[in-house]
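**Student:** no letters, just coordinates:
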């Protein structure tokens, strides 16, 4: 089974979802973990209304295609009570299986603590946007160090670092001793050697294939895995088995 652990939807219309699934079928992808950052502009500091519409769209997409989509609840530390409410509504008592945060706060922001604690209670993994820009990060854009700080604060939590942290070699070294941190390979350029580097530091059980569609493509990001020196067993784990175990799907 191939699972894309990192994808976005812009709405839950049949046209949008059918197009995603048609492309996934051509790439041989069985299931897709989806989040929404809102229907219009992707605000760096989402309002409560934007969190609600993102939740509505993801839940609708999962309801329409429960065998294909795995939903993530989008939250913000600026709206902790609403985030906890959405977490309980759509994960504890709904169809979603994971949580997503973006750049409205750093990954080690203490305002996230009650949200992380609720995720631990529910055994829910967290997908954390992580990046390092040559031109400088957004003020609330996390690096690998912010993710590791949170992971060490809560060793019981399950968190995966999106985009290999941007600087994948440094990020792999930083997280190698944090067993509760996994890394997805979504986004960025399909550079040779990414997967081989991660394998040396953290092993296939902590590496997840992801695309970051619609900004990237399924197959281009998959080439990072297929062109690596990983053996077939490791490739199967990276392409789906590892994240399937984390999500219990």
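**Tutor:** Here it is on my side, so go on. Since this is a predicted model, take the numbers as computed values, not measurements.

**Student:** C-alpha only now, for contacts and for neighbours.
**Tutor:** Fine.

**Student:** what count of nearby residues applies to residue 208?
**Tutor:** Residue 208: 31 surrounding residues under other CA atoms under 10 Å.

**Student:** can you check residue 163 too?
**Tutor:** The burial count for residue 163: 26, using other CA under 10 Å.

**Student:** helix/strand/coil for it?
**Tutor:** What DSSP: H, G, I helix; E, B strand; the rest coil gives for residue 163 is helix.

**Student:** how about residue 127?
**Tutor:** strand.

**Student:** leaving out sequence neighbours, find the closest residue to residue 191.
**Tutor:** residue 224 (6.9 Å; CA to CA, 6 or more residues apart in numbering).

**Student:** touching, the one you found and residue 188? I think so.
**Tutor:** No - between residue 224 and residue 188 there is no contact under CA atoms under 8 Å: 10.7 Å.

**Student:** neighbour count: those two, which is higher?
**Tutor:** Ranked by neighbour count (other CA under 10 Å), residue 224 and residue 188 place residue 224 first, with 20 against 15.

**Student:** for the residue nearest the centre of the chain, list the residues it contacts.
**Tutor:** Among the residues of the chain, residue 127 comes closest to the average C-alpha position under CA atoms, centre = their mean, at 3.7 Å. Contacts here follow CA atoms under 8 Å, 6 or more residues apart in numbering; on that basis residue 127 touches 98-101, 159-162.

**Student:** ok, second structure coming up, stack it against the first:
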């Protein structure tokens, strides 16, 4: 049993081939090429079967709205419809455009109260906003009011149309000082500022770390920069590490197999794979 905190279903409503993300396709060419090559209904059937066969209890899908900066979105309504159609295994996070001010806050509230989405997704590099930009603050306030968590992109990005500094995790420290009740999953896990993100999470008990969009085996590879995640994730932060495949950037089964091979105690492994995400999402651990 596991929870996949990051997945993008096949289909035109979830297409990830926006022009500002073209460099991602270069970076992840090898692992994306290992994803099943079926198309249309066959691709969706394979996607759904994969999670059923592997025993996923929940799968998190994330909307995005970056129309002000890059003219691109994965719509809240489409994410909500997918979750309604395919059952409680799928949980949707809303995406809104913070450059739209009060309208974005209202859209976010509608997505939670009316569409049934369960959190907020902030991709700062696509919004061209740092994590602590005050244009995001009304959305953080609304998360607390609605009692839903937020996923915040943390670490470098591979789009050459925007700065990598938007993901610097030190900015998350200021946000948590200002909003200590905010429940945040910082994902990906902060590279090349992994130590910085670990320090922020250690300081703030409402910060989780999503180990997604990376090869799990890199946590055991010397000089990769990811090794501290394993050290701290098995000790002081063992209750706040969350697994995600970032499918289709990496095949789900391959990500799980690499994770299972890590030298992690079984009790801690269950936390990373399931219980920590369940806690973050506010669902029964089972």
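**Tutor:** Here it is on my side, so go on. Predicted, not measured: the structure shown is a model, and the values here were computed from it.

**Student:** quantify their similarity with the TM-score.
**Tutor:** Between these two chains, after superposing, the TM-score reads 0.85 (TM-score structural alignment, normalised by the length of the first structure); 243 aligned residues with a CA RMSD of 2.7 Å.

**Student:** tell me the secondary structure for the residue nearest to residue 191 of the first structure?
**Tutor:** Here residue 224 of the first structure is recorded as helix under three-state DSSP.

**Student:** distance of it from residue 193 of the first structure?
**Tutor:** 8 Å (CA to CA, to the nearest Å).

**Student:** which non-adjacent residue is nearest the aligned partner of residue 247 of the first structure in the second structure?
**Tutor:** In the second structure, residue 247 of the first structure lines up with residue 281, judged by TM-score structural alignment. Using CA to CA, 6+ apart and skipping residues adjacent in sequence, the residue nearest residue 281 of the second structure is residue 149, 6.9 Å away.

**Student:** just the helices in the second structure please.
**Tutor:** Counting by DSSP state H, the second structure has helices at residues 22-27, 29-32, 40-54, 67-70, 76-86, 102-113, 124-127, 137-146, 170-178, 194-203, 227-233, 252-260, 266-270, 276-281.

**Student:** okay, the ones you listed, which one's buried deepest?
**Tutor:** helix 124-127 (a mean of 24; mean count of other CA atoms under 10 Å).

**Student:** residue 247 of the second structure matches what in the first structure?
**Tutor:** Per TM-score structural alignment, residue 247 of the second structure is aligned with residue 213.

**Student:** same question but for residue 150 of the second structure, I mixed them up
**Tutor:** Under TM-score structural alignment, residue 150 of the second structure pairs with residue 126 in the first structure.

**Student:** what distance do you get for that match to residue 230 of the first structure?
**Tutor:** From residue 126 of the first structure to residue 230 of the first structure the distance is 26 Å (CA to CA).

**Student:** residue 17 of the first structure now?
**Tutor:** Taking CA to CA, one finds residue 17 of the first structure at 32 Å from residue 230 of the first structure.

**Student:** contacting residues around the match of residue 247 of the first structure?
**Tutor:** 118, 148-149.

**Student:** distance check, it against residue 90 of the second structure.
**Tutor:** 12 Å.

**Student:** now do residue 40 of the second structure
**Tutor:** According to CA to CA, residue 40 of the second structure and residue 90 of the second structure sit 19 Å apart.

**Student:** next one: residue 156 of the second structure
**Tutor:** In terms of CA to CA, residue 156 of the second structure sits 27 Å off from residue 90 of the second structure.

**Student:** what does residue 210 of the second structure correspond to in the first structure?
**Tutor:** So residue 210 of the second structure corresponds to residue 184, using TM-score structural alignment.

**Student:** skipping adjacent residues, who's closest to the aligned residue in the second structure for residue 100 of the first structure in space?
**Tutor:** For residue 100 of the first structure, the aligned position in the second structure is residue 121, judged by TM-score structural alignment. Ranked by CA to CA, 6+ apart and with sequence neighbours excluded, the top spatial neighbour of residue 121 of the second structure is residue 151, at 4.8 Å.
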